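In: after the sequence you'll find the predicted model.
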Amino acid sequence: MAGGLWIAWRLTRRAISTLCPAFLPGEPNPALLATPFENITSQPEDDNLTNIQEYDVVIIGGGTAGCVLASRLSENPNLQVLLIEAGKSDLAILNSRIPACHSRLIASAVDYNLKTVPETNMHNREIRWPQGKILGGCSSINALVYHRGAAADYDEWAEKYGAHGWAWKDLEPYFRKAENFTPSSNWPIDKKGHGRDGPWQISYPSYTSSILPPFISGCNSIGIPIVPDINHGQTGMIGVTRVQTFIDSDGRRSSAATAYLTEDVCRRKNLKISVGMTVTRIITHTAADGKPVARGVELASGPHVPIRYRVKATRDIIVACGAVHTPQLLKLSGIGSESELTRHDIKVVKDLPGVGANLQDHLFIPLTVNSIKGTGVGYTRKPRVPLKWFIRWLLHGSGMLGSNLIQVAAWLRSYDDPEMANKIEDLTSSPYEPDIEIITVVSSARNIGQTRATNHLTDYWSLLQILLRPSSIGSIAVADNNPFTPPVICANYFNTEHDPFKKSCDIVKSSGAFVSWELPKRADELSDDEILEYLKDSANTCYHPCGTAKIGAEDDGGVVDTSLSVYGVPHLRVCDASVMPRIISGHTCAPIIAIAEKLADMLKGEYGTTDKRN
């Protein structure tokens, strides 16, 4: 009897703490963290920072990289750190903590709800671009796939693009440092390649579908081998494997926020977190040598409020707003192409044409099939999550809701296919690395999961074929000089690349688990021209944008040097996906965390031997 009551009490406490967390990180009152002043837009801007609240380091953006930097830098109790985030705490958003509910976060209050311009090569479609407006950023709203990428991709950064110090050997220790990896008893791998002491919880989902064995068998039958661990870091990433995720032992999302901004971290006296505040610009002053120096930031709670706030940074300002908002903020602060800034009546601080250029992203092409009854979960076609699923997740962290609904994935080289070898250029970083990923989703995934299947009597599966090495390059521009106006996103999709879509069809036919085509109909019978039309009509973003403030030489379009410092503006750095000179052959969340871990170590070394600037 006593044992039963104790278990009931533990489960009740778990349910209460999940539904009503007692601790929400972040201070919503900016007056407690910054200095207010009247926003008089009709008068010339006054950039005086005298008697302004100051910190050693100001981090703009509480997303994937920003959470890591705030946590690691504040480990030094003598370093005063301010983290500024436009959204609120992810702990207040239940769907963010339920792994299976990631598609419900798209187009929600925690998404910036951005769209591209009409893409001319995709039937003039405006593609929705999810970007997290929440602590943890995209790590709090994405599909929870943990993937480091190919070692050769990072070596290519250093050897081809001048990102010295950012090769695989330089970043691999930081992947390990971040990880707390939990292996799976039914999918044995070599644990030596993973970290066990980091804050970020990495695991295989406890729920597995019966579709996994036949999918792997189908891959094997067309020559795709099994790779036990796609994140081993050794040469060659070609193969099929189970997907690793950032889901903790309680079946909850382990975002950058939950991993790095724990209650103990947030209670450090030297770390302040401002939520619900947008940084409107970076304030620079002219040094004795005539060069601009980053000294502070201006922030506001909304576009029409009469009060704005300022803070001063005595050491560094780090922009970690992501590949979309980082270039926007730099340009609004006068750092970017002189012609673009002048056109929008923005004072030029540093003419840096690479800001906003070099935009790269991964596209996926959905192939939806009807599967054997009982293999799908039908989550995305139900307006409400079944109560039994929710209770099981709430009390035990198990079941379908404790999974990200992505079971297995295959990586392959289209250039090894004789039919494709003479049609397309090999853009991979190595002859042993892939340019295509085929990932499974236990539902209908058209329009990033927003378009729901209508036939409730059939189980659906989607195979998403992802173009890993795009050659098309886009850009991020500002629409005007208003910081609350969404940026202009031109992804330039399908400007050059083509896709061997039929590989997914081959796997479907070989697996024996799928019984009929759903989308597109007769997929295995389509001609190349029909396939291309389907791609243009149905392809969508994996929301992996990167490259818009890349590491590299300034005269080659680089924005930051190898210490991630912005050219020509001392004490201003960038740390997020925008610094990647070339998109990696995989998912981008884990690399961003590794990049932030490495920069935090670099800064700790600098701050330990360097006095504060005047």
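Out: That came in fine, so what should we check first?
In: could you use CA atoms for every contact and neighbour count after this?
Out: OK.
In: ok, for Glu554, nearest residue in space, not its chain neighbours?
Out: Among residues not flanking Glu554 along the chain, Tyr567 sits closest, at 7.1 Å (C-alpha to C-alpha, 6 or more residues apart in numbering).
In: what residues are up against the one you found?
Out: Counting by C-alpha atoms under 8 Å, 6 or more residues apart in numbering, Tyr567 makes contact with 352, 554, 559-561.
In: out of the residues you listed, who's the most crowded?
Out: Val559 (33 neighbours; other C-alpha atoms under 10 Å).
In: touching, that residue and Leu572? I think so.
Out: No. Counting by C-alpha atoms under 8 Å, Leu572 is not a contact partner of Val559; they are 11.1 Å apart.
In: ranges for the strands of the stretch 251-400 of the chain?
Out: All strands of the stretch 251-400 of the chain, identified by DSSP state E, counting those that start in this stretch, fall at 271-275, 278-286, 292-300, 307-319, 335-336, 350-351, 363-371.
In: dump those strands into CSV; add mean neighbour count and distance to Ile93 as well.
Out: Formatted as CSV, the strands of the stretch 251-400 of the chain follow (neighbours: other C-alpha atoms under 10 Å; distance: least, C-alpha to C-alpha, whole Å):
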stretch, mean neighbour count, distance to Ile93
strand 271-275, 23, 14
strand 278-286, 20, 20
strand 292-300, 23, 23
strand 307-319, 24, 25
strand 335-336, 27, 35
strand 350-351, 19, 39
strand 363-371, 25, 27
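In: putting a second one here so we can go through both:
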Amino acid sequence: MNYLIILIEGGVAGSVVANRLTENSTINVLLLEAGPFHKDVIETTIPFYFWLGIPDTYNWNYTTIEQENANNRTISYPRGHILGGSSAINGMVYDRGTTDDYDKIANITGDSGWNWENMLKYFEKLETFGPPADRHDTMGQYNPSFHGLSGPLNVSLPGFSQNIDAFVLQTLNNRTYPYTEDPNTGTELGFGWQVSTIHKGTRTTAATAYLADKYLERPNLDIFYNAFVTRVIASNGSTIDTVEFHPVTDNEAPTLSIRASREIVMSAGSVNTPHILLNSGIGDNATLMSLNITTVHHLPEVGKNMSDTTVMYVSWEVNSTETFDILLNNNTARAEAFAEWNATRTGRMANGVINLSGLLRMNDSDPEVQNIRQQFGDPDAGITAADFEMLFINGLGSPSNGSYFTMLFGVLSPLSRGSVTLNASNPAGPPLVDPNYLASKYDTLVMRQALLTGFNFLSTEPWTSYLGTPVNGLAEVIAALGTDNFTAMDDLIRNGIQNGAHLVSTSAMSPYGADWGVVDPDLHVKGLQGLRIIDASVLPFVPGGATQLPTYGLAERASDVIKSSW
């Protein structure tokens, strides 16, 4: 069959573009997905399986290379390996980002179409904001005027009340810890209720939303599952028009190729997109020569400038039977919770990762913060953007017994930059993922400020009565509070830092004609014809605190950009 468009990978961006392009019945689209079909996979359906563990079958199972500034640890780097991509295994966080984030992207690229005013209409277009699983009154928990009611992506507020919700709300005040009714209106600062990609107690993925049955029935959309793409090829000059792939389930099967008559769209994500490009001979000439790969197109920044939020968890024991640890450690309780979910799509298993979150800027009146700003500047997009996040988790301690309270801290605008490249001993194998965590001292200093803010937040009732013994090295950090000795805290950070799974910028956008970047503002690969990249890898930095919703919005706008070119 002749396909006008071939899409590589059906994650968030690929699913959106496949749906939107095939709204036009004259556009034939083939979507190649390396993973399996998504239906009837219970682990990617029940929201709580984020904590119980999603099988490796649905994960690319990447790890980073040893991280020098994180005590030479290798760190797990999960990426979704199923139709729907990482939306099937992630924390379901709905975070659009801020007005300053998108205005900065517009300024970086020279394209006003990426600004907040223009992107907001796509965020509203893509969603249907529905009631939470427990049907509680959501008055004052979000602003309906900023949300949509007719888009493919169903989202909702938390569907199961937790005892710590009341604790968080009691601690808020109008100055240091303000309440914000809706962090998705363009100003995220403060503490608010977390919207999640959950509908009627069930995880919503890009596949369940944009590749639902009614869309799969379109005669102009074909999907090949378990199709591992190895390269894209230029059959004539600088026009990329052919995709090479092989069946994942048959190692003996020959490599296949298929040609697009109009263009190829790479939506393989911030790890796999540069991996495929480099194997195709698109990248830095010196790097390709060292790998014995013939250069097709010299594009130095492919796989470079990788950025990811840096996160860590800290936990306390608590004397409570209301944490979700019981579902992790007690088979009977887990079976009961599953039975409730299975019967009614309610209960603990219907809930997302968090109910309330805080996004804050550092206190600029603090001399230490002033020193940080003076030394490093302010990498945030603007005054509406946060420096760090604090997420409240009703469980998740270690060892795997007892009951715990956990806080997740994240540095949202890190200065460290890493890379994705090929393994010289096996270029076609898993890529070398190097986030280069904590390479910039700035990231450690901001994480210190996040931890100090968190400890202050928890220093009054009702927390002081609720929290018990700190675990996993946290006690030494707390003992040193009030001194100038940050040795224990910095050790905790180096030992505890984990991936934020918000990887961007390995194929970053830049202005037309710029001699840096990988794609133009219309997402065409610079210097080539017939090839676009539409996924989180083109974002020059992480908007807000996550990448899921920015990628949905990016793909919605990119679809319109493609349509307008026909």
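Out: Perfect, I can see it now. Computed from a predicted model, the values in this text were never measured in an experiment.
In: what does the superposition give as a TM-score?
Out: Overlay of the two chains. TM-score (TM-score structural alignment, normalised by the length of structure 2): 0.91; 540 aligned residues with a C-alpha RMSD of 1.9 Å.
In: quick one: the residue nearest to Glu554 of structure 1 from Ala357 of structure 1, how far?
Out: Computed as C-alpha to C-alpha, to the nearest Å, the Tyr567 of structure 1 to Ala357 of structure 1 distance reads 15 Å.
In: what's the answer for Ser301 of structure 1, then?
Out: Distance from Ser301 of structure 1 to Ala357 of structure 1, by C-alpha to C-alpha: 29 Å.
In: give me the more crowded residue out of these two.
Out: Neighbour tally, Ser301 of structure 1 and Ala357, criterion other C-alpha under 10 Å: the higher count belongs to Ala357, 24 against 20.
In: what do we get in structure 2 for that one?
Out: By TM-score structural alignment, Ala357 of structure 1 lines up with Lys304 in structure 2.
In: what span of structure 2 is stretch 575-594 of structure 1 aligned with?
Out: Using TM-score structural alignment, stretch 575-594 of structure 1 pairs with 534-553 in structure 2.
In: can you give me the end-to-end span of that stretch?
Out: Chord length of stretch 534-553 of structure 2, first to last residue, is 11 Å (C-alpha to C-alpha).
In: please apply the same query to stretch 62-79 of structure 1.
Out: Stretch 62-79 of structure 1 has an end-to-end distance of 18 Å (criterion: C-alpha to C-alpha).
In: in structure 2, what range does that stretch match?
Out: The aligned range for stretch 62-79 of structure 1 is 10-27, by TM-score structural alignment.
In: show me how far stretch 511-526 of structure 2 is from its chain's centre.
Out: 23 Å (C-alpha atoms, centre = their mean, to the nearest Å).
In: ok, now which ones touch Ala523 of structure 1?
Out: Contacts for Ala523 of structure 1 (C-alpha under 8 Å, 6+ apart) come out as 505, 517.
In: turn the contacts of Tyr567 of structure 1 into CSV, columns for secondary structure and distance to Ile439 of structure 1.
Out: Formatted as CSV, these follow (DSSP: H, G, I helix; E, B strand; the rest coil; distance: C-alpha to C-alpha, whole Å):
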residue, secondary structure, distance to Ile439 of structure 1
Leu352, coil, 38
Glu554, helix, 37
Val559, coil, 33
Val560, strand, 33
Asp561, coil, 35
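In: dump the residues you listed to JSON lines, plus distance to Gly474 of structure 1.
Out: What follows is the contacts of Tyr567 of structure 1, written out as JSON lines (distance: C-alpha to C-alpha, whole Å):
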{"residue": "Leu352", "distance to Gly474 of structure 1": "17"}
{"residue": "Glu554", "distance to Gly474 of structure 1": "19"}
{"residue": "Val559", "distance to Gly474 of structure 1": "16"}
{"residue": "Val560", "distance to Gly474 of structure 1": "19"}
{"residue": "Asp561", "distance to Gly474 of structure 1": "22"}
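In: ok, so of those, who is nearest Pro130 of structure 1?
Out: The shortest approach to Pro130 of structure 1 among the contacts of Tyr567 of structure 1 belongs to Val559, at 24.3 Å (C-alpha to C-alpha).
In: what is the aligned counterpart of that closest one in structure 2?
Out: In structure 2, the residue paired with Val559 of structure 1 according to TM-score structural alignment is Val518.
In: contacts only, for the closest residue to that match other than its chain neighbours.
Out: Sequence neighbours aside, Ser507 is the residue nearest to Val518 of structure 2 in space, at 5.0 Å (criterion: C-alpha to C-alpha, 6+ apart). Contact partners of Ser507 of structure 2, counting by C-alpha under 8 Å, 6+ apart, are 270, 273-274, 301-304, 517-519, 533, 537-539.
In: which of the residues you listed lies closest to Thr180 of structure 2?
Out: Distances from Thr180 of structure 2 to the contacts of Ser507 of structure 2, taken by C-alpha to C-alpha, are shortest for Leu539, at 26.4 Å.
In: got a list of what the closest one touches?
Out: Taking C-alpha under 8 Å, 6+ apart as the test, what Leu539 of structure 2 contacts is 105, 504-505, 507-509.
In: cool, and Trp193 of structure 2?
Out: With C-alpha under 8 Å, 6+ apart, Trp193 of structure 2 has these contacts: 141-142, 157-158, 181-182, 355-357.
In: let's go with 10 Å and repeat that
Out: The neighbourhood of Trp193 of structure 2, defined by C-alpha atoms under 10 Å, 6 or more residues apart in numbering, consists of 138, 140-142, 157-158, 165, 179-183, 354-358.
In: same deal with Val240 of structure 1?
Out: Residues near Val240 of structure 1 by C-alpha under 10 Å, 6+ apart: 215-217, 219-220, 224-230, 408-412, 437-439.
In: rerun that using 6 Å as the cut-off
Out: By C-alpha atoms under 6 Å, 6 or more residues apart in numbering, Val240 of structure 1 lies in contact with 226-227, 409-410.
In: from the residues you listed, pick the one nearest Ser255 of structure 1.
Out: Ala409 (21.5 Å).
In: what residue in structure 2 is paired with that closest one?
Out: Checking TM-score structural alignment: Ala409 of structure 1 goes with Ser357.
In: SS state for the closest residue to its match other than its chain neighbours?
Out: Take Ser357 of structure 2 and drop its neighbours on the chain: the residue closest to it by C-alpha to C-alpha, 6+ apart is Leu391, 4.6 Å away. Under DSSP: H, G, I helix; E, B strand; the rest coil, Leu391 of structure 2 falls in the strand class.
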